[in-house]
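Engineer: A structural model of the following input is requested.
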Amino acid sequence: MTAQSSREVSERHTIQLLIHGDNDREALEEFLDERHDVVADDTLQPVDCYVVGEQMVPTYRDALREHKKEAHPTFTPVLLIQQEGSRGTVPLPSEQNGNGPPLVDEVVSAPVDRTTLFRRVGNLLARREQSVELSTRYEDVQIRFQRLFDSTNDAIFVVAPSGDEITECNPAACDLVGYSRDELLSISPTQTIHADDRERFRSFLQQVQEAGQGSTDDLTCQTKEGETRQLEVSAATLEDSDQSPIILSARDVTDRKTYARELELKSQAMDKAPVGITITDPNRDDNPMIYVNEGFEALTGYSESESLGRNCRFLQGEATREEPVAEMRKAVEKDEPVSVELRNYRKDGSQFWNRVSIAPVRDDAGTVENYVGFQENVSERKEREMDLQLFKKAVESAGHAVFITDREGTIEYVNPKFEARTGYTREEAVGKTPRIIKSGKQDAAFYDRMWQTILSGEQWNANLINQRKNGELYHVDQTISPIANGDGEITHFVTIESDVTNRRLRKQQLDVLNRVLRHNLRNGTNVIQGRAELLRKSLGDDEHRADVRAIEERADALATLGDKAGTVRSLFENEVSAETATNVTELVSDVVTTVSEEYSTASFDVDDSDPLYVRADSQLKMAVKELLDNAVVHNDQPKPEVTVTTRPSREKQSEQWIDIEIVDNGPGIPDQELETIKQGEETPLQHGTGLGLWIVYWTVSLYGGEVTFVDNSPRGTGVVLNLPRMSADSSVRGTPVEHH
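Structural biologist: Presented below is the predicted three-dimensional model:
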């Protein structure tokens, strides 16, 4: 017995006989019963094989066809017993129209012999065994596919060829859109997939139908809750036909796209940041830069190609201090962040103050992968800080008392001079108001005017009396200046006070002396002059008259001295503006004309020139006249000769200075007088004989000029007044130009 026949014996199949006529049915049953289980029932049963007589086909045709269709792909064979000489009323397998499985799978002619029947039935059952095996495999594949379909993380949608129906979906699809499977299978795909642009989705499906597959990351879906999610979709047709279902595999890439956009935004922000940003690779030799942004290029002048692959130290130079560099190096060695400020150099060699902040970038394991650096130009701030430090040192060392208050008048800072002058320490003064030095000598109206002035943004200048901590009173010249913030709002006040106690006392002394010289001395000399004239007229002796004349001359000299004392006082009472300009050519000419009329015996030579302007006012005329008077009065020649020249300076820069030179033919100024003026001070042993030259010296000095004396040997004196030059158009700029 073969293996096949053994299997057939051991595995009996069920065969249903659908035969017309009891005798024929019983004969076939007897044949088949040896090897198979035979069912002889008029009702169609689920069996392994059907043996059908030709006469019974019309009765069972539809039922057999439906049964075979339902069992497909499992092969359910039908064996037709056809009467000999039949005209073929039943289509044979080769005659089937191709719609579904054939009704008849094998045909035998009656009468049927046992061998032929067994062989034909055995072949059909063997085919059935194979189909069962294949069907089992197919079912197993289906199960596995279903498991894969259900367990995949991507959302799977099967869309009908029309694109209007979802025919299948997996749990991930339900999770993605928030609908249940039944809900998804009952709605149109465009209600959730790219619901904001349905035609776009349909166009994508059409492209997939035409190409057989496609992909896009430009679709979205709308969840049941109304949330929009961005999708990455791969699609393919399930069949090779124009109207094939389409399977869509969708992945939610909302977070990824958001991250990508954030990353792009951060990248753009880094590239366009107003500070320099660098990234270095510590795993490469010398920790070179692997990224620089545009801000770094703009800050340093080095392009990206010139910077990459180099360590940042190439920005250092001669003025770079070692301390911040060492601090950075130490931080890098310890994998720690650090911020320092140091001088760096641009490509063009210019220096800038660079605030460098570097920090390690670590991976998930904590290993340093990179260093990110930020480079900021802080030159302006550093310069302000240095200026502030310089200013603070200057204020700390100033000879004036300085204190700063807030807008309400609370003291926030005092300098050492304030402490020394008032007797209050910094700790005692800060937090208080300036009332601590208030003397009570100023009334309430004085302070009302002060607050009204400074709160309006204007500077306050006043002279007042303060009181020290020990009760002493002292006079100050006070200046209060408002300090505003960037918005123009006044936030603080700075007060500078000069102690003018001694100056006021000297002024009082000068006022008294001036009164004595100008009033008392003048009255006294007037009396002496009057009485001397009466005495001279009453005397007949020439010798006595000469004595009286000497008295009159001395009285005249004392009267003149009193007048000059008043002139000195006026010099120091009137300040000259830095922009006051005078036509010195015209001024000198006017003075020479006046003096020529007074001294008719003298000769005056004026070297005329183009109009020249100097920083001076009308008091310069008094100094020039004083020199011309001296050149004539103290001249011992029969005919005094005086030359006056006005020209650009020969000793200093001619475009900035003007000289007035006065030369005479007299005996010259006494050496002691010259030395006193040159030294700028008088002593008990060395002093002048009058005020004339001092008046000249003080006048020119107040203009910022200088008086020099020229040796005019063998006779005469040369005096040069050197004065700051002004432009001819000063009056056009609003500067008063005085003509005398």
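Engineer: for the rest of this, base every contact and every neighbour count on C-alpha atoms.
Structural biologist: Fine.
Engineer: what ranges do the strands span in the stretch 201-350 of the chain?
Structural biologist: Using DSSP state E, counting those that start in this stretch, the strands found in the stretch 201-350 of the chain span residues 213-222, 228-237, 246-252, 276-280, 289-292, 338-345.
Engineer: same for the first one, what does it pack against?
Structural biologist: The helices and strands touching strand 213-222, judged by 3 or more Cα pairs under 8 Å, 6 or more residues apart in numbering; DSSP states H and E, are helix 198-211, strand 228-237.
Engineer: contacts for it?
Structural biologist: Counting by Cα atoms under 8 Å, 6 or more residues apart in numbering, strand 213-222 makes contact with 177, 191-195, 201, 207-208, 228-237, all of which sit outside it.
Engineer: ok so, going back, any idea which of the helices and strands packed on strand 213-222 is most buried?
Structural biologist: Between those, strand 228-237 has the highest mean count of neighbours, a mean of 20, where neighbours are mean count of other Cα atoms under 10 Å.
Engineer: now the angle from that one to strand 246-252?
Structural biologist: If you take axes from the mean of the first three to the mean of the last three Cα atoms, to 10 degrees, strand 228-237 sits at 150 degrees to strand 246-252.
Engineer: quick one on the thing from earlier: CSV for the helices and strands packed on strand 213-222, including distance to His544?
Structural biologist: Shown next, in CSV, are the helices and strands packed on strand 213-222 (distance: least, Cα to Cα, whole Å):
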stretch, distance to His544
helix 198-211, 137
strand 228-237, 130
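Engineer: which of these sits closest to Pro324?
Structural biologist: For the helices and strands packed on strand 213-222, the distance to Pro324 is smallest for strand 228-237, at 49.7 Å, taking Cα to Cα.
Engineer: re earlier: Glu264: which of the helices and strands packed on strand 213-222 is closest?
Structural biologist: Nearest to Glu264, of the helices and strands packed on strand 213-222 and by Cα to Cα, is strand 228-237 at 17.4 Å.
Engineer: quick check: what element follows the lengthiest helix in the chain along the chain?
Structural biologist: Among the segments of the chain that qualify as a helix by DSSP state H, the longest is helix 114-151. Sequence-wise, the next helix or strand beyond helix 114-151 is strand 155-159, with elements assigned using DSSP states H and E.
Engineer: how about this one, so we can line them up?
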Amino acid sequence: MTGETQTTPKTRVLALVSSPGNRRVLVDWIRNASAYSLVSPPEEDVERLPAFDVCLVDRSGLQRSAEAIRRSQRGERTFLPCLLVEERGRSLEGLGPSLRSLIDDVVTAPINPDRLQFRIDTLARRRHLSEELWDAEERYRRLFELAPNAKLLVEDGEIESTNRAAEQFFQRESASLSGVPLERFVAAADRAPLRRLLENAPAEVAVDGPLFRTVNFEVGDRTAICEVAAVRTGEGDELLVLVQDATERIERERRLELYRRAMDEAAIGVTITDPGLPDNPIIYVNEKFGEITGYDRQEALGRNCRFLQGERTDEASVARLRRAIDAEEPVSEILVNHRRDGEPFYNALDVMPVTDASGTVTNFLGFQRDVTEWVRNRRRLSVLDRVLRHNVRNRMNVVTGYAEQLIEHDDPAVRTAAERILDAGEDLLGQSETARHFRDVVSDESATETRDLVVDVFDAIEEIRSGYPDVPVHTSLPNEAPIRGDQGVPLAVVETVENAVEHGEPPVIVRIDPGPDETRLSVTDRGEGIPEQEHTVFGDAEERPTSHAGGVGLWLVRWTVERIGGRIEYSDEDGTTVELYFSTAADESNVDR
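Structural biologist: Got it, this is the predicted structure:
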């Protein structure tokens, strides 16, 4: 057998024997014994003895060194024995209770070496066992004190002591918790279950750990959802009670369950994929996904989403999706997918990356919406729009052409009617053309950018003055006014100023007031105001066909401004004022001029 052998440390023996004969015999015997090491006796009248495991002392030595022995025993954390060498036939009663309390065993003289060795070894073993017990208790104390969860020693339902975590949980120091019934901190409905838990506490912990029960604690002004377990310590009726504050975890689990149910019951298809697995497969689909595609959950799980593609799927859309996913960026596409039975459908797909706390993409979340009917209706409306615009333009050109001929009629009544017809026709053609311009800009889906509102106002005024040279337009403008807008802003500005020039009373005043968050464009004239039936454009109500009254110009302005996050307001307290509010651009260095 090989390996290191563990040597047992020698027992340190201190000899405080005053009798010269006994002292000489004992010292020689200790020195010759391999299991012991002799501790040199102290000088006379010392206050503290040197370190030892067993002290040999006779009556004279005991009387002389009693205080030093007592001081050593009190200062020692474990059992520190004292062996009295006593003359045969002498009684210990003569020592008195104070000295007798220092003695743990007696050996009589003349000394029998075997008996002496037995006494010393027995006392040394007791001391060694007491050190092991103290070490175990100290480890338990440190574990109890430093445990991250609240731990309490409870007897007869009252708290005896707590660790630091319990002090933090109860928001009180351990001393103020001592003697307080544990039930005082428990919600009324949970007190009876807690009592049963404590009454049935086991003497030993099961292999798979203690049995925890959920208990609501009321600590201060908050309710904590806790998991509680109890086990008997073996010290009478004392219990070790463990309290784990599970409020955050349980609330987190409830939120996750809520999110799961929300996704399961969502009105759109939801998928989650795992790019950490080969081919980025689907690991979750909700019921709506199955309704849209015809594939049940088991058929979809483990497959890449491309299984929905088919012969009518646009390769350009697929390429954009792949580039965005490879770049770990969000992406939205409308593409043709195919149901389980092969039927094509238009899928409005939104894909976004999901990251962990470190910013690493762990999953992709996908939303699917069947927009087949929406695409079809949009195409139908587009065709209808082209037909109507073509017919309106052609028919109204015929109407205005005849009206121009009738203006030369000899009958004044006919001329008056012809002029009204011509004005109405030209107004309708103008509105149609305005709507077409706005439609072209809005359908272009141009990106919002930083642009100078002052430049847009100057361009609008220059365009309007060519058609209304006799109407004075005054301005109050800063050097520049950077806003966030798109290509629809110039059309909104032209329509607003032209409406004041055409229908209001001069002069028309155009003013720009930049602010830290919003920039205001106000257009004021001295007219009687916008007809009341058109005031709905400035309210919060949803527009209806009957709301547009005589024209669509202001509605088009509102739609354009709201599309970029702005708003429109109106006032007729001092003339007629229409105000457009735009988001002020934070960075003025990239103004589009």
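Engineer: would you pull the TM-score for this pair?
Structural biologist: In this superposition the chains share a TM-score of 0.67, using TM-score structural alignment, normalised by the length of structure 2; 507 aligned residues with a Cα RMSD of 5.0 Å.
Engineer: equivalent range in structure 2 for the longest helix of structure 1?
Structural biologist: Aligning helix 114-151 of structure 1 against structure 2 (TM-score structural alignment) gives no matching residues.
Engineer: report the buried residues of that helix.
Structural biologist: Counting neighbours by 16 or more other Cα atoms under 10 Å, one finds that the buried residues in helix 114-151 of structure 1 are 117, 121-122, 124-125, 127-129, 131-132, 135, 149-150.
Engineer: and what of stretch 135-146 of structure 2?
Structural biologist: Neighbour-count burial for stretch 135-146 of structure 2, with 16+ other Cα under 10 Å as criterion, is recorded at Phe144, Glu145.
Engineer: one more: stretch 371-386 of structure 1?
Structural biologist: Tyr371, Val372, Gly373, Phe374, Gln375, Glu376, Asn377, Val378, Ser379.
Engineer: counterpart of the fifth one over in structure 2?
Structural biologist: Pointing back at Gln375 of structure 1 there. Pairing criterion TM-score structural alignment: the partner of Gln375 of structure 1 within structure 2 is identified as Val243.
Engineer: go on, Pro360 of structure 1?
Structural biologist: For Pro360 of structure 1, the aligned position in structure 2 is occupied by Val231, per TM-score structural alignment.
Engineer: just how off-centre is the helix or strand containing its match within its chain?
Structural biologist: Element membership of Val231 of structure 2 [criterion: DSSP H and E] is strand 222-232. Chain-centre distance of strand 222-232 of structure 2: 25 Å, with Cα atoms, centre = their mean, to the nearest Å.
Engineer: got the angle for it vs strand 150-155?
Structural biologist: Using the same axes, to 10 degrees: strand 222-232 of structure 2 against strand 150-155 is 60 degrees.
Engineer: tell me the buried residues in strand 222-232 of structure 2?
Structural biologist: Quick answer for strand 222-232 of structure 2 (16+ other Cα under 10 Å): Ala224, Ile225, Cys226, Glu227, Val228, Ala229, Ala230, Val231, Arg232.
Engineer: list the contacts of the helix or strand just after that strand.
Structural biologist: Downstream of strand 222-232 of structure 2, the first helix or strand assigned by DSSP H and E is strand 239-245. The list of residues contacting strand 239-245 of structure 2 from outside it, by Cα under 8 Å, 6+ apart, reads 149-155, 198, 201, 224-233.
Engineer: so strand 239-245 of structure 2 versus strand 158-162, what angle?
Structural biologist: For strand 239-245 of structure 2 against strand 158-162, the angle by the same axes, to 10 degrees is 70 degrees.
Engineer: how near is Gln142 of structure 1 to Arg127 of structure 1?
Structural biologist: For Gln142 of structure 1, the distance to Arg127 of structure 1 equals 22 Å [Cα to Cα, to the nearest Å].
Engineer: related to what we said a few turns ago, wait, doesn't the match of Pro360 of structure 1 sit right on Pro202?
Structural biologist: Yes: under the criterion of Cα atoms under 8 Å, Val231 of structure 2 makes contact with Pro202 at 5.2 Å.
Engineer: for His740 of structure 1, which of the helices and strands packed on strand 213-222 of structure 1 is the nearest?
Structural biologist: Among these, strand 228-237 comes nearest to His740 of structure 1, with 91.0 Å by Cα to Cα.
Engineer: just the helices from the stretch 301-450 of structure 1, written as ranges.
Structural biologist: Residue ranges of the helices in the stretch 301-450 of structure 1, as given by DSSP state H, counting those that start in this stretch, are 304-307, 322-333, 379-397, 416-422, 426-429, 444-455.
Engineer: quick one: the first one to structure 2 mean distance?
Structural biologist: So that's helix 304-307 of structure 1. Taken over the aligned residues, the distance from helix 304-307 of structure 1 to structure 2 averages 2.0 Å (mean Cα distance after the TM-score superposition for structure 1).
Engineer: how close does the alignment partner in structure 2 of Tyr302 of structure 1 sit to Val219 of structure 2?
Structural biologist: Tyr302 of structure 1 maps onto Arg172 in structure 2 when the alignment is built from TM-score structural alignment. Relative to Val219 of structure 2, Arg172 of structure 2 is positioned 10 Å away (Cα to Cα).
Engineer: who has more neighbours, these two?
Structural biologist: A direct count of neighbours by other Cα atoms under 10 Å for Arg172 of structure 2 and Val219 places Val219 higher, at 16 against 13.
Engineer: surely that one touches Phe185?
Structural biologist: Yes: Val219 of structure 2 lies in contact with Phe185 (Cα under 8 Å); the separation is 6.2 Å.
Engineer: before we move on, the earlier item: of all the helices of the stretch 301-450 of structure 1, which one comes closest to Asp22 of structure 1?
Structural biologist: Each of the helices of the stretch 301-450 of structure 1 has some distance to Asp22 of structure 1 by Cα to Cα; the shortest is helix 304-307, at 102.7 Å.
Engineer: buried sites along that closest one?
Structural biologist: Within helix 304-307 of structure 1, the residues that qualify as buried are Glu304, Ser307, counting by 16+ other Cα under 10 Å.
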